[in-house]
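> need coordinates for the following:
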Amino acid sequence: MIHCDAPGLTPVTEALEHILSSVQPVTQKESIALRDACGRILANDVISPVQVPPQDNSAMDGYAVCPADTDRYQLVGTALAGHPFAGVVQPGQAVRIMTGAPLPVGATTVAMQENAQVEGDVVTFSTLKDGDNIRRAGEDIALKSVVLTAGRRLTPSDCGLLASIGVSDIQVHRPIRAALLTTGDELVEPGRPLADGEIYESNSFVLLPVLQKLGAEVRNSSRVADDLETIKAELSRAASWADIIITCGGVSVGDADYTRLAVESLGDLSLWKLAMKPGKPLAFGQVGESLFLGLPGNPVSSLVTLHQIGLPVLRTLAGESVRLPLRIPAKAASLLRKRPGRTDFQRGVASLSAEGELVVESAGQQGSGILSSVSRANCFIVLEQERGRVEAGEQVMIEMFDQWLL
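From the prediction side, this is the model:
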């Protein structure tokens, strides 16, 4: 039996499934130059109009040979990449060939230059095996094959792959539009002196770079006052433009948590309490035509919740095919404190021991306001909802920080 910290909490996996079922990707597409496509989301499958390589070619520097019952082969020419041999290689003949050069007509093997001895225009080989050292036409990419599928976030190697089949322009989803609002009367812009009860606003400095890495168009309104009508006005303004509105703070049950009330008055909320630590108070719903994601106000809770829940939502909204994060086993280097009831994303430092074993230790205090623990960490230690304290030497699962957090 799972003993929750409080009744009515929704498990993380169940919550994520529920939320993602409500997310429809943006439908607008645009054609952009391939040079600008890295990081964008592919809108359509790409079918190759060519085969790669376009013809059989040499896998190394050596000699293209038409084998015959002889030890001595006559050199009849040279083949370079971009400058193929124009003739036909007859039995007993060889052509000096460089890596990538098209295989001459008549040649059926390429002998490594290290296995060749040349005297004038005669070459002999210590070993010669028919079919060796040839890259076959289409062995990388076949004609009319699906090279990349829709929903892929294009990587540098993807862009190189597309260039190799002659693509110069590509259809991608338009960038999503995200409005980021941070609320709180106690928040002060960094650089100003603090009065009693005030703190520096840091959430937007954590969340904005993540949204920018996603390629989203972002409008940021920081330090929105804790006032119901003010928050309603900001939400209405954001909903006129954004595909999704993301807020920090005000989605719990405190007297000044007006964000939840504002969303409920303008739209609806479908979920707002998770069996997750940090990050229990999370809201999801809709304001007008915009999705709404309300993150906790504490900076660590906000970042962890954005990473575990918000990123799958944003990436799905952007049209990306999202995979679950990779979790790998590691040995706990020391005691990890935990109560059963919520899935715990503790901040950890993973490394290899002297014996080559993956071990992980805590990155320090795990409070939801201790942002320095994230700065020191390189992974999350993911402790299951029903699990209690972890003794040194026990196995745990970790998620290494990914491109969104580094």
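
> every contact and neighbour count from this point should use C-alpha atoms.
Noted.

> now the helices: where do they sit in the stretch 201-350 of the chain?
Across the stretch 201-350 of the chain, reading from the start of the chain, the helices by DSSP state H, counting those that start in this stretch fall at 203-214, 228-239, 258-266, 299-305, 311-317.

> out of those helices, deepest packed?
The highest mean neighbour count among these, using mean count of other C-alpha atoms under 10 Å, belongs to helix 299-305: a mean of 26.

> so how far is Pro296 from Arg177?
In this structure, Arg177 lies at 21 Å from Pro296, with C-alpha to C-alpha, to the nearest Å as the measure.

> more crowded one of the two?
When Arg177 and Pro296 are compared on other C-alpha atoms under 10 Å, the one with more neighbours turns out to be Pro296, at 27 against 23.

> enumerate every residue touching that one.
Residues in contact with Pro296, defined by C-alpha atoms under 8 Å, 6 or more residues apart in numbering, are 248-252, 279-282, 302, 305.

> mind running it again at 10 Å?
203, 247-252, 278-283, 302-306, 368 (C-alpha atoms under 10 Å, 6 or more residues apart in numbering).

> swap in Gly92?
65-75.

> contacting residues around the closest residue to Thr27 other than its chain neighbours?
Beyond its immediate neighbours in the sequence, the residue positioned closest to Thr27 (C-alpha to C-alpha, 6 or more residues apart in numbering) is His173, lying 7.1 Å away. With contacts taken as C-alpha under 10 Å, 6+ apart, His173 has the following neighbours: 25-31, 40-44, 150-151, 318-320.

> alongside the first, I'd like the structure of this one:
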Amino acid sequence: MAQLKDDCFAFGGDLMPLADALSELRDRTESVTGTQTAPLLQATGRILAEDVTAGRDVPPHDNSAVDGYAVYFDDLDPKGDTKLPVTGRVAAGHPLGRQAKKGEALRIFTGAPMPEGPDTIFMEEDCTEDGDHVILPAGLKQGSNRRNAGEDTVKGSVILKSGCRLRPQEIGLAASVGLSELKVRGRLKVAVFSTGDEVRDPGKVADPGCIFDANRYTLMALLEGLGATVTDLGILEDDTGSITDALKAAAPGHDLLVTSGGVSAGEEDHVKAAVERLGQIHFWRLAIKPGRPIALGQVGSVPFLGLPGNPVAAMVSFMIIGRPLVLLLAGASDIDSLRFPVEAGFEYKKKRGRREWARVKLETNSRGMPVAMKHHSSGAGILTSMVEADGLVELPEEIETLSKGTVVDFLPFSEVMGQ
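The predicted structure is shown next:
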């Protein structure tokens, strides 16, 4: 069962810098999933459990990159056209079956194995047919349009590394060396709760003063996008005893417990007290915005992640902290998200020493370059701002004032939403 190493997030009362938190997360979180063998089409999105070595060269033989004519380069007139008789035909899957003779051309098709002898291929559109002969123009380099055996993968080489998340391109590469199945990590089993007496399930009646539960559905979608198997355990009332009972019951069958709400310092926030009854909690007062009230701990030996109750804060903190935690527990080796430099189309002031993220939409300037335009709302509860944004601009701790035109790091939602 899942285990976080002891005291990995003990840091005292100060706000913990994000870089320190992520470093601790990377250094101390261990994979908790076993391994299984999955057919290729069921392996997409899974984490590879062992290195994959090519059992053959790809391509397995020299072959033609085009439809055209295969010839000996030495037969060509370097100063003008060359006319050669066409004496054979080579198609994919149908080798010539003999050594080609000097002074002849062979009709060849894309993917066809190179006949023994010829070393150069002319594209058919560059040639002129003349009865049973072909006229070849001057100027082609020796070896043109020929693909060499092993130029994609070499037999015995490692083509996929353990810990990678299998995308369609990795699935195709495995198929290209003849594999029909791969050893993958088991799916991470995650239980998700929401908390709050005011929270109601969509489709139910929302009494005065109540809200519908957006966070639980958002988090379950994010987790499923990362390949986890999610158990929906509903909404917990604001009662320490009830929350304690629910977490205690959920822990034995899951690798990770996730809640939203109830982890700040308010007297109505009961999740922290419940987790401390069952295990330990390292309360993350991170120097970030949105998402400062975030908790990581253990219910027994099972990792616990408590996210803020505000919808935007819950999403952003999951993308920045929850996503790498899930990937590490699932056995992934690469938890980093790509950032892209863009020009800021807005001005911004922030507190020094705090990492912040602004919701932005990309536009194009007069030079055709991307410009990040800040959403008009910065509230941690404005979920429409996430729908209307393309991603987040990351503003590091040392920045206090951002000027329009400054190059900033853009984190697209496509990088952190698991799709």
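
> overlay them and tell me the TM-score.
Structural agreement between the overlaid chains, expressed as a TM-score with TM-score structural alignment, normalised by the length of the first structure, amounts to 0.94; 400 aligned residues with a C-alpha RMSD of 1.7 Å.

> just the buried ones from the contacts of Gly92 of the first structure?
65-67, 72-75 (16 or more other C-alpha atoms under 10 Å).

> out of those residues, who's nearest Met400 of the first structure?
Using C-alpha to C-alpha, Val65 is the member of these that lies nearest Met400 of the first structure, at 50.8 Å.

> how close does the aligned partner of that closest one in the second structure get to Asn148 of the second structure?
Aligned counterpart of Val65 of the first structure in the second structure: Val71 (TM-score structural alignment). According to C-alpha to C-alpha, Val71 of the second structure and Asn148 of the second structure sit 16 Å apart.

> okay, now Gly368 of the second structure: neighbour count?
8.

> counterpart of it over in the first structure?
Correspondence of Gly368 of the second structure to the first structure, assessed by TM-score structural alignment: Gly356.

> and the counterpart of Gln385 of the first structure in the second structure, what is it in contact with?
Residue correspondence, TM-score structural alignment: Gln385 of the first structure in this structure matches Glu397 in the second structure. Contact analysis of Glu397 of the second structure by C-alpha under 10 Å, 6+ apart lists 17-18, 287-288, 350-356.

> now list the buried members of those residues.
17-18, 287-288, 350, 354-356.

> in the contacts of Gly92 of the first structure, find the pair that's most separated.
When C-alpha to C-alpha is used, the two most widely separated members of those are Asp69 and Leu75, lying 16.0 Å apart.

> JSON lines for the buried ones among the contacts of Gly92 of the first structure, including distance to Gly166 of the first structure and secondary structure?
As requested, these are arranged in JSON lines below (distance: C-alpha to C-alpha, whole Å; DSSP: H, G, I helix; E, B strand; the rest coil):
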{"residue": "Val65", "distance to Gly166 of the first structure": "31", "secondary structure": "strand"}
{"residue": "Cys66", "distance to Gly166 of the first structure": "32", "secondary structure": "coil"}
{"residue": "Pro67", "distance to Gly166 of the first structure": "35", "secondary structure": "coil"}
{"residue": "Arg72", "distance to Gly166 of the first structure": "42", "secondary structure": "coil"}
{"residue": "Tyr73", "distance to Gly166 of the first structure": "38", "secondary structure": "strand"}
{"residue": "Gln74", "distance to Gly166 of the first structure": "38", "secondary structure": "strand"}
{"residue": "Leu75", "distance to Gly166 of the first structure": "35", "secondary structure": "strand"}
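
> can you count the residues close to Leu256 of the second structure?
Once other C-alpha under 10 Å is used to define contacts, Leu256 of the second structure is seen to have 28 neighbours.

> follow-up on the earlier one: want to throw the helices of the stretch 201-350 of the first structure into a markdown table with distance to Glu399 of the first structure?
Below are those laid out as a markdown table (distance: least, C-alpha to C-alpha, whole Å):
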| stretch | distance to Glu399 of the first structure |
| --- | --- |
| helix 203-214 | 17 |
| helix 228-239 | 33 |
| helix 258-266 | 31 |
| helix 299-305 | 12 |
| helix 311-317 | 15 |
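
> looking at the ones you listed, which is closest to Leu326 of the first structure?
Between Leu326 of the first structure and the helices of the stretch 201-350 of the first structure, the tightest spacing by C-alpha to C-alpha is seen for helix 311-317, at 13.7 Å.

> in the second structure, which residues correspond to the closest one?
Alignment note (TM-score structural alignment): helix 311-317 of the first structure is matched to residues 323-329 of the second structure.

> mean deviation, that stretch versus the first structure?
In this overlay with the first structure, the average offset of stretch 323-329 of the second structure from its partner residues is 0.5 Å by mean C-alpha distance after the TM-score superposition for the first structure.
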